[in-house]
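Asker: 3D model of this:
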Amino acid sequence: MPTLQPPAPVPDRDRDRDRDQDAAPRVFDRALLARRKARALARREPGADFLLAHAVDDLADRLAIVTRSFATAVDLGGHTGRMHDVLARMPGVKRAVRVDVLTHDTTSPGAHLVADDAFPPFAGESLDLVVSALSLQLVNDLPGALIQIRRALKPDGLFLAALLGGETLHELKDVLMRAELEVTGGAAPRVAPFADTRALGALLQRAGFALPVADVDRVTVRYGDILALLGDLRAMGAANALTERSRRPLPRAVLARAAELYASDHADADGRLRATFDIVSLSGWAPHESQQKPLAPGSAKTRLSDALDALDRRQDKS
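Answerer: You can find the predicted model right below:
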């Protein structure tokens, strides 16, 4: 097992890009999130983890093309054990460690420890691979969490993650806000904000990862009505966990109006409602001297203008 210890203090050289964890905005109520995750895991409704299954399959495909071995691989946030099972079966992984996030998944034995993915409890340069599936989007200080993950990786170690981002649930956010404004004259936040692909890629660079890559897979799920969508979110443990959420139940009149708006503005021709989930995939490597590096500015041997002139001349001759 990798050595466990509290995250190391931030070195002076990293202070400009690190954010104080205590000063990070508390967007998510992590205690509430833990309770809802525990409840969802206890009920374990069939098919409720369809998004997680999709994300894990995609991460497995990405790992399959990496031709190297990993002595210690961590599934960070491994509810249901899906990602851990993939890692354990991979021929290049010698040891797979499953880390449940915030609460133990009693329905799927095998977790090695329970930890908060905002504070990965690993010693510096102790891991070869860290994979996270649909968990990190709910961390209050994502830049800080990425920095801690990068520090936990050995040089040339790999980080892979899938996060909800971009336009995820934009239809639901739209209709709930409009309905609540119409019915009550005000609106409380009911759908989490999600970072876009470009911003997440920039966070990888800020955290010190080499060769950072970010791309998005848009998944559209169709529902018969808004209640079916809300039921799926509860079954995932993904109901509203915003710190600034309203503590009052959603009024029936607001829900009814939101259902009307959803059906009129975000439905297909057959009447079924669209729900968008943008799954942003991130990858980055802990820096190592063997990795490819961009050329230094001014080191090119040919000017771009000369290359373009030569191309124009060849086209004129043809």
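Asker: make it CA atoms for all contacts and neighbour counts henceforth
Answerer: Will do.
Asker: And the strands in the protein?
Answerer: 70-76, 93-101, 113-115, 127-133, 153-165, 210-223, 273-285 (DSSP state E).
Asker: Need those in a markdown table (columns: distance to residue 50 and mean neighbour count).
Answerer: Output for these, formatted as a markdown table (distance: least, Cα to Cα, whole Å; neighbours: other Cα atoms under 10 Å):
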| stretch | distance to residue 50 | mean neighbour count |
| --- | --- | --- |
| strand 70-76 | 18 | 23 |
| strand 93-101 | 18 | 21 |
| strand 113-115 | 23 | 16 |
| strand 127-133 | 12 | 25 |
| strand 153-165 | 14 | 23 |
| strand 210-223 | 10 | 17 |
| strand 273-285 | 12 | 23 |
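Asker: Helices of the stretch 51-200 of the chain, start to end?
Answerer: 82-89, 142-152, 170-184, 197-206 (DSSP state H, counting those that start in this stretch).
Asker: Quick one: the strands of the chain as JSON lines, columns for distance to residue 292 too.
Answerer: Formatted as JSON lines, those follow (distance: least, Cα to Cα, whole Å):
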{"stretch": "strand 70-76", "distance to residue 292": "20"}
{"stretch": "strand 93-101", "distance to residue 292": "24"}
{"stretch": "strand 113-115", "distance to residue 292": "34"}
{"stretch": "strand 127-133", "distance to residue 292": "19"}
{"stretch": "strand 153-165", "distance to residue 292": "11"}
{"stretch": "strand 210-223", "distance to residue 292": "8"}
{"stretch": "strand 273-285", "distance to residue 292": "11"}
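Asker: Next, the second sequence, to be compared with the first:
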Amino acid sequence: MTTPPRLFDADQIARNLARRPSADNFVRDLVLDDLADRLSAYKRDFTRAVLIGPDAATLPQTLATANGPVTLQRVEAFTGAEFPELPEGEQDLIVSLLHLQAVNDVPGHLARLRRRLKPDGLLLAAFVGGESLAELREAFLSADLAVSGGASARIAPMAQVRDAGALLQRAGFALPVADVETHRVRYATPFALMAELKALGASNPLSDRPRRFATRSLLAAAAQAYAERDADADGRVRATLEVIWLAGWVPHESQQKPLRPGSAMVSMKDVLGPSGGVGA
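Answerer: Take a look at the predicted model:
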């Protein structure tokens, strides 16, 4: 078995989070609002539920399904450990928020989460998706080429929604669902966006990141490229935030299964009539 590449530096992520001036996080707040809406649609009772995310102490202890309140055990996502300490096979529900985008072995991580769930247990996960910060990525690529003649790893790679459902299936989940919420955020300048990313603890988390600080000339070139490409008429610049949502169930005999080929009880001829087509 091959070892997954170590893309993300967990110690650096912990340092980035520790340096933040406050725990305010508008991305987390957006995701929590969406989580409350999504969970409220389930007509299920979850008696043992876990919520994994950054700044766990600021996350809610109670949410609700259509059946009533759910009490959540909060677990810190970024502790430096490869995986949260959870007993196997005991949870009805695991929610993972804003963590998977910085996990080195996503299929393996999802498989370990599945083993913590009971049969017919539910995993809900939200993470930052592949189109996020596309504007900033293009701006730095252009600036790197102009200033130093080459590209550096400055923005973390992120999964695309088209691959997300396959990740759940690979990890052994049934009835996988993946969808995406896309937000457009505007800033006075590219520098305002960079400052907010630093304040959120979202500075470069890559193991292969440049070891020297970006120079003033590089930052200026990136800001100019950003403004030329992604500024609105009022001078403010756009930034894309994409949040991918996953939902998957641990297999159980009670779950709906696809029909076997040839097992249909009604033929298309019966539906369409003897002419084989839709009525005139």
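Asker: Work out the TM-score between the chains.
Answerer: Scored against TM-score structural alignment, normalised by the length of the second structure, the superposed chains reach a TM-score of 0.92; 279 aligned residues with a Cα RMSD of 2.2 Å.
Asker: Ok, which of the strands of the first structure comes nearest residue 30 of the first structure?
Answerer: For residue 30 of the first structure, the closest of the strands of the first structure is strand 93-101, at 10.5 Å, according to Cα to Cα.
Asker: Contact partners for residue 181 of the second structure?
Answerer: 242, 243, 244, 245 (Cα atoms under 8 Å, 6 or more residues apart in numbering).
Asker: try residue 52 of the second structure
Answerer: 74, 75, 76, 77, 94, 95, 96, 97, 99.
Asker: Can you tell me what it aligns to in the first structure?
Answerer: Per TM-score structural alignment, the equivalent position to residue 52 of the second structure in the first structure is residue 76.
Asker: if I look at that match, how far off is residue 268 of the first structure?
Answerer: According to Cα to Cα, to the nearest Å, residue 76 of the first structure stands 37 Å off from residue 268 of the first structure.
Asker: Check residue 53 of the first structure too.
Answerer: Look at residue 53 of the first structure and residue 268 of the first structure: by Cα to Cα, they are 25 Å apart.
Asker: of these two, who's got more company?
Answerer: Counted by other Cα atoms under 10 Å, residue 53 of the first structure and residue 268 do not tie: residue 53 has more neighbours, with 17 against 12.
Asker: Find the nearest non-adjacent residue to the more buried one, please.
Answerer: When the adjacent residues along the chain are set aside, residue 53 of the first structure lies closest to residue 82, with 7.3 Å between them (Cα to Cα, 6 or more residues apart in numbering).
Asker: Give me the buried stretch members for stretch 207-225 of the second structure, please.
Answerer: Residues 207, 209, 218, 219, 221, 222, 223, 224, 225 are the ones in stretch 207-225 of the second structure that count as buried (16 or more other Cα atoms under 10 Å).
Asker: Pull up the aligned stretch in the first structure for that stretch.
Answerer: Using TM-score structural alignment, the partner range for stretch 207-225 of the second structure is residues 243-261.
Asker: end to end, how far does that stretch reach?
Answerer: First residue to last in stretch 243-261 of the first structure (Cα to Cα) measures 26 Å.
Asker: now the aligned partner of residue 185 of the first structure in the second structure: how far from residue 114 of the second structure?
Answerer: Alignment note (TM-score structural alignment): residue 185 of the first structure maps to residue 149 of the second structure. According to Cα to Cα, residue 149 of the second structure and residue 114 of the second structure sit 45 Å apart.
Asker: ok, these two, which is more surrounded?
Answerer: Applying other Cα under 10 Å to residue 149 of the second structure and residue 114 shows that residue 114 carries more neighbours, namely 26 against 10.
Asker: Just give me the match in the first structure for the more buried one.
Answerer: Residue 114 of the second structure maps onto residue 150 in the first structure, by TM-score structural alignment.
Asker: Touching, its match and residue 206? I think so.
Answerer: No: when contacts are counted by Cα atoms under 8 Å, residue 150 of the first structure is not listed as touching residue 206 (10.7 Å).
Asker: Check the helices of the stretch 51-200 of the first structure for me and report the most buried one.
Answerer: Compared across the helices of the stretch 51-200 of the first structure, helix 142-152 shows the largest average neighbour count, a mean of 24 (mean count of other Cα atoms under 10 Å).
Asker: Tabulate the helices of the stretch 51-200 of the first structure in a markdown table, adding columns for distance to residue 41 of the first structure.
Answerer: What follows is the helices of the stretch 51-200 of the first structure, written out as a markdown table (distance: least, Cα to Cα, whole Å):
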| stretch | distance to residue 41 of the first structure |
| --- | --- |
| helix 82-89 | 13 |
| helix 142-152 | 24 |
| helix 170-184 | 24 |
| helix 197-206 | 28 |
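Asker: Quick one: closest of those helices to residue 310 of the first structure.
Answerer: Comparing the helices of the stretch 51-200 of the first structure by Cα to Cα, helix 197-206 comes nearest, at 34.5 Å.
Asker: what's the burial count for the counterpart of residue 14 of the second structure in the first structure?
Answerer: Taking TM-score structural alignment, the alignment pairs residue 14 of the second structure with residue 34 from the first structure. Counted by other Cα under 10 Å, the residues lying close to residue 34 of the first structure total 18.
Asker: show me the residues around the residue nearest to residue 34 of the first structure when sequence neighbours are not counted that make contact.
Answerer: In this structure, residue 34 of the first structure finds its nearest non-sequential neighbour in residue 102, 5.5 Å apart by Cα to Cα, 6+ apart. The neighbours of residue 102 of the first structure, taking Cα under 8 Å, 6+ apart as the test, are 34, 114, 115, 116, 117.
Asker: Go through the residues you listed one by one and say which ones hold in the second structure.
Answerer: Using both residues aligned by TM-score structural alignment, their matches' Cα atoms under 8 Å, the second structure keeps these contacts from these: 34, 115, 116.
Asker: so how far is residue 216 of the second structure from the alignment partner in the second structure of residue 201 of the first structure?
Answerer: Structural alignment (TM-score structural alignment) places residue 201 of the first structure against residue 165 in the second structure. According to Cα to Cα, residue 165 of the second structure stands 41 Å off from residue 216 of the second structure.
Asker: Would you mind saying which of the helices of the stretch 51-200 of the first structure lies nearest residue 26 of the first structure?
Answerer: Residue 26 of the first structure lies closest, by Cα to Cα, to one member of those: helix 142-152, at 11.4 Å.
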